[in-house]
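**Q** Next one to model:
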Amino acid sequence: MKALKKPLIALVLSLILMQASHQFSLRFDLTSDQRYSLSEATLTQLTNLDKPLRIDVFLTGDLPGLYREFRGELDVFLDQLEYATDKLIIQYNDPFEIGSNEAVVREMQQYGMSPEIVIENKDGQRNETMVFPWMIINYGDVSERVSLLSKQLGDTDRDKISRSIQQIEYLIMDGIGKVTRETKSAIAVLTSHKTSKNIKLADFLQSLRPYYNLASFDLKNPEISPEQSLTNLNRFKALIISNPNKAFTQTEKYILDQYSLQGGGILWLVNGVGIDRDSLFNSAGKAYGFPLELNLDDYFFNQGMRINKALVQDLYCAPIVLANGSANNTQFIPYPWSYYPLPKPESNLIGERIGPVLTQFASPIDILENTMNQSVLLQTSGFTKTAGVPVVVSLDQATEKIQPSGYDEPSKTLGLLTEGEQKSLFANRILPMKNANHLNKGKGKSILFSDGNLAENQLDKGAPLQLGYDKWTSNFYANKQLLMHAVHYLSGNLDGLLIRQKKWNLAYLDAQKIEAKGMLWKVMMLLSPLLIALGFGWLNQRGRSKHSGA
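**A** Here you go, the predicted structure:
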């Protein structure tokens, strides 16, 4: 009986622990970067779910190496979500189970989900695999497709997967936020002052709609008094002013001044130099640049910034595609175009992990001493030069040999955030309009980019293309990401931006060393357990021999 007592106790304790494990589930994240801990914003979002939320994942099937790793991290994150809420339903769907590759691609593209072609070279053979790194999130009658890849210009496959792994939480929670959002803040888009045409802003505004209610705003509407314009503008969280080409009056500046002091955020996309692009791309291939006078110098000066009336040229630039030859012999050749700088956003709440941004005929921003907090969002490389106005811009310059020695100026600021306590431009001055609630100071925030075309998408046969896509080179730039983050920041929608700040310490094996010494390590891993076992056996035998001899 005594012999059975200990095993029985061990069995009972095991059963008790198993039952307790079902009743009380505990998890501990022991990673230094807390990669397996959900952010507070994510937990709040999950707590607010009041009905089932279904996620259909299409990254499944026979996946290539890097994507298997990505899928593993995706599974871990989705498991965390399931642990945090009982409202989640996750379904994995292999698209290639429904038919041939062509039929699958055609059907998936109808839903806006394009495949990713993965090329692997292994043992001297080239293998092409098609994967769909997508998911669809369904909540009630609302659905949202989510791309799981975060791509940037010039990425290697490893860069792309690493960045996507780090942004899994942001990408998925952003999609969940779109389908669960019940109320939206209001954003105004200025339509007066010859700003960007609607079709040029189509993709940017369409991308903002899941987050905000958008409305056009006309500061020059003759049927509305200035007082009523200010009242109407104060209803909006933020105002977008894209590529104005008509000067602002004192009254209009006062309205913007008071709107900002009352907490409204303003996104300015303004050119310092006017370039007639139609003239540049006609048969002459030449255009003249003159200062663009918008009567905003004192307004920006009051906020500690000034747009310099000059054009920035940068060695790190995007290409421009020019036609060479005629008729059937025409060739389209890309040339580096220094008037199209490719700055990479600064690593802050707005620009974190964003790729290069395409700027066109931008001007340097001077940062002036001011009481407000100022943060650089965008700046050129350290190899730049500036061309003062008036300036002649000719397409022939693109074909000329670049002289790096001429790009000897330091980096230039192209994007600036100003926020905090500020003084009114009209403090201690005669006001241009009646305002019973006039403020001499207040807390405001503005973002200025010195490229009026930053938010404008290209057109193909009259239809808008995706913002950031260049149809001539097929390159994707990060304009939309940067501007979306800027609007989120100005409107106080910070949860997603804070989630993006989460950093993982990813460590990878050196592929070259693996290839060079892989066989050696395999042999060592195979023989090591055997050698260790033999060593312990020998020591054990020797110990027994000594004991028996004694």
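
**Q** switch to C-alpha atoms for all contacts and neighbour counts from now on
**A** OK.

**Q** show me where the stretch 51-200 of the chain has strands.
**A** With DSSP state E, counting those that start in this stretch as the definition, the stretch 51-200 of the chain shows strands at residue ranges 53-57, 88-92, 116-122, 125-131, 134-139, 142-147, 185-190.

**Q** Another for comparison:
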Amino acid sequence: MKKIDLIRFFTILFFSILAFCMSTFLSFRIDLTQDKRFSLNTSTIKLLKNIQDPMLFTIYLDGDFPSGFQRLKLESLRLLEEFRAENPNIKYILVNPSENSDSQARRDTYTQLKNSGLSAIQIKVEEQDGVKEQQIFPGAIVSYQDKEWPVSLLMDQFASNPEAQINASIQNLEYSLATSVKGLTDNYRRSIGILHGHDELKPIETASLELSLSKSYDVEHFNLREFPIDTITGEPDLSKQVMQLNSFDLIILAKPKMYFSDLDRWLIDQYLMNDGKCILMLDAIYAEMDSLSYSPDFLAYPIISDLNLEDPLFSYGVRINTRLIQDMVCASLNDRKSILPWVYFPLLLPQTNHPIAKNLNAIKMEFATSIDSVRVPGVKKTPLLFTSPYSRSQPMPGKVSLSTLYNKPTQSKFQEKGLITAILLEDSIPSFYANRIAPKTSYRTPPVKANNAKLLVISDGDFIRNQRNLIRSDIPRGAPLPLGFDQFTQQQFGNSDFIQNAIDYMLNSKGLIYVRGREVTLRLLDSQKIEKNKNLIIGTNLIAPAGVILIFGIIFRILRKKRFVKFSK
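**A** Predicted coordinates:
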């Protein structure tokens, strides 16, 4: 008997020591969730492996906040724990920027955070003496070596309830935090060229986008019509112009107004045929807000044919129509008396799961037109932005009048839906010059079709134009404002995020951007059912635990009594 007890003792001791050693020296994690919400994307893991020095995430979500922000904080901390499991150099701290009792010190902290790139929001917090407004910064500052990167943890979403906004933000957490890691550790910077030479948007009008892109990319302005001079012949050197253009990883053409010669079109075409990436933002209709400064209406008319780009675009697989979009789901216009919605400013709420547009804030366009998709073999087409079910297209030439601002639109007249305003073309885009005579040049003939080209076409030339300050006194008059911000209605739209996501996707379509397309199911309680069955739930939670314990106690007592009765006999 003693021998059996000793064997049992040493067996238990052996397995206890083995379990202790395994838990101490071996580390493994198993994700049993259906949507793998506790597993990091392989692109994120690769980025984390590149961190050689301590990286500090300072999360500004400490404090007594509503439940939604508490959930956002907990999910952020959980994700950072996943990061740290992959690389112990990951560190994080929680900070409450409002904890200082000195009001001047708090204001200084707020100013410092705003200067670092974080945005503040106002929330209402219930306290014993009533409800007060509190300023919070739902974001983080990531520090690595001598660099910093601001991260917004709360996504802007137009017309979304707070719960949906929090849910979308939680789904986007991995992408937001991993993007900061990429920006701080990536030593290779791709180049972006903003084209000029055809009266495009001025640098001051794209300054906000350039500032945002400059954190991750090298951004340059490139004049398509200014050719380098050959030092021997003294003549313009086409081959050098082609080499300079092809040195860009992506080119942007925003709102050209002048005619494209055959050579101009060939330069862009050969760039695409060499698997180039290009974003075209074109106005098919002349319609400018400046025209309303002199008159309550103006004549809008087609100008797309004046650019000489219709034929190349058609051969690639798209046609930009000359019908002006009106949409009942629209942004507002400030006429200095009131702020009223205007049908010529369509608001596009992303309706796709594509990583470029998924979960984005509403996107504002001005005087946009619809886009048709043309069937071209080998070209993958993905519409990214659509109008609402309550839209229509107005034939041009036609009058644009402020009277539509003051007269409520009749829904029965807005029966068109899903008009495309942005479309992405990918893969084997054919050359416009495949069966045509190319401009006379000694440069080698480009391929007749691309293998992995990408072309994003947007039917609003002002899509990336930032407003310039006319109202605020604390910054210089005429200074560029953030892209997508309307100073007259104080609304922030998602134009900047859309373009940055598009650039990230086009330059690295198999990388980190696909984390945005990941679907994480948040299994939340049904608030309506909770309210309906409130008393039943409270009663069950009070009585059920005590009842279960009582039942087990009775069963245990009966079994124990039977056992002792049996032994007594």
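
**Q** sorry, back to before: quick one: closest of the strands of the stretch 51-200 of structure 1 to Ala398 of structure 1.
**A** Between Ala398 of structure 1 and those, the shortest gap by Cα to Cα is with strand 116-122, which sits at 33.3 Å.

**Q** Mean distance between the closest one and structure 2 after superposition?
**A** Once superposed with structure 2, the aligned residues differ from strand 116-122 of structure 1 by a mean of 4.5 Å; criterion: mean Cα distance after the TM-score superposition for structure 1.

**Q** buried sites along that strand?
**A** When burial is assessed from 16 or more other Cα atoms under 10 Å, strand 116-122 of structure 1 yields the following buried residues: Val118.

**Q** Same question for stretch 449-460 of structure 1.
**A** Neighbour-count burial for stretch 449-460 of structure 1, counted by 16+ other Cα under 10 Å, picks out 449-458.

**Q** got it, and stretch 98-109 of structure 2?
**A** Of the residues in stretch 98-109 of structure 2, those scored as buried under the neighbour-count criterion (16+ other Cα under 10 Å) are Ser98.

**Q** and if you look at stretch 195-212 of structure 1?
**A** Within stretch 195-212 of structure 1, the residues that qualify as buried are 195-196, 199-205, 208, 211-212, counting by 16+ other Cα under 10 Å.

**Q** Take the strands of the stretch 51-200 of structure 1 and write them to JSON lines, including distance to Gly177 of structure 1.
**A** Listed next are the strands of the stretch 51-200 of structure 1 as JSON lines, based on distance: least, Cα to Cα, whole Å:
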{"stretch": "strand 53-57", "distance to Gly177 of structure 1": "11"}
{"stretch": "strand 88-92", "distance to Gly177 of structure 1": "14"}
{"stretch": "strand 116-122", "distance to Gly177 of structure 1": "25"}
{"stretch": "strand 125-131", "distance to Gly177 of structure 1": "26"}
{"stretch": "strand 134-139", "distance to Gly177 of structure 1": "10"}
{"stretch": "strand 142-147", "distance to Gly177 of structure 1": "10"}
{"stretch": "strand 185-190", "distance to Gly177 of structure 1": "14"}
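
**Q** residue in structure 1 matching Ala479 of structure 2?
**A** Under the alignment defined by TM-score structural alignment, Ala479 of structure 2 corresponds to Ala463 in structure 1.

**Q** Return the residues in contact with its match.
**A** Listed by Cα atoms under 8 Å, 6 or more residues apart in numbering, the contact set of Ala463 of structure 1 reads Ile199.

**Q** thinking again about what came up before, so for Met1 of structure 1, which of the strands of the stretch 51-200 of structure 1 sits nearest?
**A** strand 88-92 (50.6 Å).

**Q** Show me what the closest one is packed up against.
**A** Other elements packing on strand 88-92 of structure 1 under the criterion 3 or more Cα pairs under 8 Å, 6 or more residues apart in numbering; DSSP states H and E are strand 53-57.

**Q** From Asn243 of structure 1, how far out is the counterpart of Asp199 of structure 2 in structure 1?
**A** When structure 1 is aligned by TM-score structural alignment, Asp199 of structure 2 is paired with Lys194. As defined by Cα to Cα, to the nearest Å, Lys194 of structure 1 lies at a distance of 8 Å from Asn243 of structure 1.

**Q** With Ile365 of structure 1 instead?
**A** Relative to Asn243 of structure 1, Ile365 of structure 1 is positioned 16 Å away (Cα to Cα).

**Q** what do you get for Leu494 of structure 1?
**A** In this structure, Leu494 of structure 1 lies at 26 Å from Asn243 of structure 1, with Cα to Cα as the measure.

**Q** Settle it for me: which of these two has more neighbours?
**A** Taking other Cα atoms under 10 Å, Leu494 of structure 1 and Asn243 do not tie; Asn243 has more neighbours (23 against 16).

**Q** count of neighbours near Lys337 of structure 2?
**A** Other residues close to Lys337 of structure 2 by other Cα under 10 Å number 6.

**Q** Thr369 of structure 2 too?
**A** Counted with other Cα under 10 Å, residues neighbouring Thr369 of structure 2 total 27.

**Q** any idea what it aligns with in structure 1?
**A** In structure 1, the residue matched to Thr369 of structure 2 (TM-score structural alignment) is Ser363.

**Q** surely that match meets Ala310?
**A** Yes. Using Cα atoms under 8 Å, Ser363 of structure 1 is in contact with Ala310, at 5.5 Å.

**Q** Common neighbours of those two, please.
**A** Between them, Ser363 of structure 1 and Ala310 have 272-273 as joint contacts when contacts are counted by Cα under 8 Å, 6+ apart.

**Q** residues contacting Ser394 of structure 1?
**A** Neighbouring residues of Ser394 of structure 1 by Cα under 8 Å, 6+ apart: 280, 285-287.
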